[in-house]
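In: I need the structure of the sequence given here:
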Amino acid sequence: MTTPRPLLRLASRAAEITREADLKGQNSAEIIRNSSRQVHRMGRGFAVVADEVRTLAQRTQQSTEDIQTMITALQTGVSDVVSVMETGSKEAAETEKLATEAEQELQAILEAISNITDVNTSVASATEEQTQVVDEINRSITDINDLAAASAERSRAIDGISKSLKDYAAELEQQTGRFRV
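Out: The predicted model follows:
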């Protein structure tokens, strides 16, 4: 707990002054009583003054106690304020720490998003290349299919020619068989 030293010194000095005033008041009252006895014939004036001085000393003591109570209350209030400020400082430090951690997490997320974007770009590029290869394969298959169809057509044509030649050969053999020697 932090105690304001100037307030303690002030309270200590006020208590000291009160004690001195009380002692002086008591001494004055004693002197006045003694004097009062000696000068009893002067009347009760001195006794009244002595009572007034005693009353003044009591009031001074009560005022000093009231000041001491106020100072104690002020010290308690200051201690409470210091405690609240320390708590606020700790909470501010914790909030700053959390904000720093959140910033780091957001930075990590941004880096992950950047990596994902890079991967997506690579995948898109690879997909584009694969699409081009598939298109080339499709063109080649179409060309092969066209060539196969043309070959089939030629084979049919050759088959037709072959049948025709076979027929011609059979007819030629028949015709040459008539000429036997």
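In: C-alpha only now, for contacts and for neighbours.
Out: Fine.
In: gap between the longest helix along the chain and the chain center?
Out: In the chain, with assignment by DSSP state H, the single longest helix is helix 45-177. Relative to the centre of its chain, helix 45-177 is centred 17 Å away, using C-alpha atoms, centre = their mean, to the nearest Å.
In: what about residue 125, neighbour count?
Out: 12 (other C-alpha atoms under 10 Å).
In: I meant to write residue 5 there.
Out: Using other C-alpha under 10 Å, the number of residues around residue 5 comes to 9.
In: please give me the structure for this one as well, since I'd like to look at both together:
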Amino acid sequence: MRNLAKKTQESTVSIQNMIANLQSGSERAATSMQETLGKAQTGASNVVRAGELLEEIAEGIASISDRNIQVASAAEEQSLVAEEIHRNVNDINSLVIQVSAGAEQTAVTSRELARLAEQQQGLVGRFRVS
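Out: Take a look at the predicted model:
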């Protein structure tokens, strides 16, 4: 009987140790699961925030793209205006050359008229009315 009691006691201690180990393992598993859950929630929050930031970045890129299009359009308009100004300057230059030639011709004609007027005055001076 003593042998049986001793084996029973040893088995009881062994079972108690197993139960203690199982309880300890269960507690560690529960703690680990809680930590993992916390990390998963933090990770999910980070993913949501990253998505929000990516959306903000996409909006910023779209805004920059729109502004680039506006700048390109304005540059093209300025180029067209510059070409028109260049044509107008060339036209003005041509007109200035024409006006200058006309003024020179007018000066030549004026000198000729002055010479003719002087000549006529000399001729008129020969005729005296008595």
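In: TM-score for this pair?
Out: Superposed pair, TM-score by TM-score structural alignment, normalised by the length of the second structure: 0.92. Supporting alignment: 129 aligned residues with a C-alpha RMSD of 1.2 Å.
In: contacting residues around the residue most central in space within the second structure?
Out: Geometric centre of the second structure, nearest residue: residue 64, 3.3 Å, by C-alpha atoms, centre = their mean. If you count contacts by C-alpha atoms under 8 Å, 6 or more residues apart in numbering, residue 64 of the second structure has none.
In: what is the equivalent residue in the first structure for it?
Out: Aligning on TM-score structural alignment places residue 64 of the second structure opposite residue 116 in the first structure.
In: ok, its match to residue 16 of the first structure distance?
Out: For residue 116 of the first structure, the distance to residue 16 of the first structure (C-alpha to C-alpha, to the nearest Å) stands at 79 Å.
In: could you do residue 125 of the first structure as well?
Out: Using C-alpha to C-alpha, residue 125 of the first structure is found at 92 Å from residue 16 of the first structure.
In: now residue 96 of the first structure
Out: Where residue 16 of the first structure is concerned, residue 96 of the first structure sits at a distance of 49 Å (C-alpha to C-alpha).
In: again, but for residue 175 of the first structure
Out: Taking C-alpha to C-alpha as the measure, residue 175 of the first structure falls 163 Å from residue 16 of the first structure.
In: what does residue 162 of the first structure give?
Out: For residue 162 of the first structure, the distance to residue 16 of the first structure - C-alpha to C-alpha - is 144 Å.
In: again, but for residue 128 of the first structure
Out: Counting by C-alpha to C-alpha, the gap from residue 128 of the first structure to residue 16 of the first structure is 96 Å.
In: what residue of the first structure matches up with residue 120 of the second structure?
Out: By TM-score structural alignment, residue 120 of the second structure lines up with residue 172.
In: whoops, I mixed them up, residue 51 of the second structure
Out: Counting by TM-score structural alignment, residue 51 of the second structure corresponds to residue 103 in the first structure.
In: do residue 84 of the second structure as well
Out: Per TM-score structural alignment, the equivalent position to residue 84 of the second structure in the first structure is residue 136.
In: residues near its match, how many?
Out: Residue 136 of the first structure: 12 neighbours (other C-alpha under 10 Å).
In: which ones are touching it?
Out: Contacts of residue 136 of the first structure by C-alpha under 8 Å, 6+ apart: none found.
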